[in-house]
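> only the shape, not the letters, is given here:
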C-alpha cells in the first residue's frame, strides 16, 4: 500500500466530511467522533454528476457507516462505496488510517 498523508485529524470536522485533493482526485474524508474512525470515498456523486459527497450527512443504517448525498439523498456505504438504493452503483472507497495524528489514505 502507498499511504499518503492527507491532513491532521484535527483538520477534520467531527461527524462531518471534508474534501481533500489527493493525487489530482477529489476525496471525501469523514470522521466519526464517537468511534474515532475515519473513512474516505470519492467526492463525486454519480447521480447528481457533481463533486459534493463531502457535504453529505453521515450516520449509519443497520450498523453500516453511510453518507447521504446532499443532492438526491442516495446513501453510500463509507466502507464499500456501494449505493444502498441502487447496488449497481458504486463509487471508489479508499483505505484510510490515522497514524500519529495524521490521516493517511491509499488511493491505489
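Sure thing, it's come through. The structure presented is a predicted model; accordingly, all values stated were derived computationally and were not measured.
> contacts and neighbour counts: CA atoms only from here.
Noted.
> grab the nearest non-local neighbour of residue 74.
Distances taken as Cα to Cα, 6 or more residues apart in numbering place residue 68 nearest to residue 74, at 5.5 Å, with adjacent residues excluded.
> in addition, the following structure is provided for comparison:
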C-alpha cells in the first residue's frame, strides 16, 4: 500500500514561520485557493482545506477563527460562523457544504501541500 506522500504531487508553499501559530493563510495553487492553518498546541501541525465557504459563497475560510469542538480542530467561517473540521473539511452544521481537505506536511520548516 502506498502512503499519501507517494500518491500526491507535493508542492512547497511557504515556510512554517510565515503562518502565525493558530491562524491561517491563503495560497493560490494551480488556480485553487487553499486555506493553510498552523496549529501549535505543544507541537507544530499544519492543515489545509479549500478556502471557499459554500454557505456564504465567499473565499474566506483562511480568515476564520481556529479552535476546537470536542476532539476536532476546526475553523469558524468569519461570515456565518459554520465550523469546518481541519482534518476532513466537514462542515459540522451543514455536512452537505463540506469542503475538500488536502494532505499537508512540514519538512525542514517548509510547508508542503499534496494535490
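Here it is on my side, so go on. Remember, it's a predicted structure, so these values are computed and weren't measured experimentally.
> what's the residue nearest to residue 74 of the first structure aligned with over in the second structure?
Matched by TM-score structural alignment, residue 68 of the first structure corresponds to residue 76 in the second structure.
> and if you look at residue 53 of the first structure?
By TM-score structural alignment, residue 53 of the first structure lines up with residue 61.
> residue 55 is in contact with that match, correct?
No. Residue 61 of the second structure is beyond contact range of residue 55, at 10.9 Å (criterion: Cα atoms under 8 Å).
> before we move on, the earlier item: in contact with the match of residue 53 of the first structure, which residues?
35, 50-53, 75-78 (Cα atoms under 8 Å, 6 or more residues apart in numbering).
> what does residue 35 of the first structure give?
Per Cα under 8 Å, 6+ apart, neighbours of residue 35 of the first structure: none.
> where along the first structure do the strands fall?
Secondary structure of the first structure (DSSP state E): strands at 4-8, 16-22, 25-32, 37-42, 44-45, 50-51, 57-61, 64-68, 75-77, 93-94, 96-99, 102-105.
> and the third one, how far from the second structure on average?
By mean Cα distance after the TM-score superposition for the first structure, the fitted strand 25-32 of the first structure averages 0.5 Å away from its aligned residues in the second structure.
> what range in the second structure does that strand sit on?
Mapping strand 25-32 of the first structure onto the second structure (TM-score structural alignment) gives residues 32-39.
> report the buried residues of that stretch.
Neighbour-count burial for stretch 32-39 of the second structure flags 33-39 (criterion: 16 or more other Cα atoms under 10 Å).
> run a quick neighbour tally on the closest residue in space to residue 75 of the second structure that isn't next to it in sequence.
Distance criterion Cα to Cα, 6+ apart; nearest residue to residue 75 of the second structure, sequence neighbours excluded, is residue 66 at 4.4 Å. For residue 66 of the second structure, the tally of surrounding residues (other Cα atoms under 10 Å) stands at 23.
> gap between residue 66 of the second structure and residue 77 of the second structure?
Distance of residue 66 of the second structure to residue 77 of the second structure, computed by Cα to Cα, to the nearest Å: 9 Å.
> nearest residue to the residue most central in space within the second structure in space, please, no chain neighbours.
In the second structure, the residue lying closest to the centroid (Cα atoms, centre = their mean) is residue 48, at 2.4 Å. Once flanking residues are discounted, residue 48 of the second structure sits nearest to residue 36: 4.4 Å by Cα to Cα, 6+ apart.
> good, we can wrap up now.
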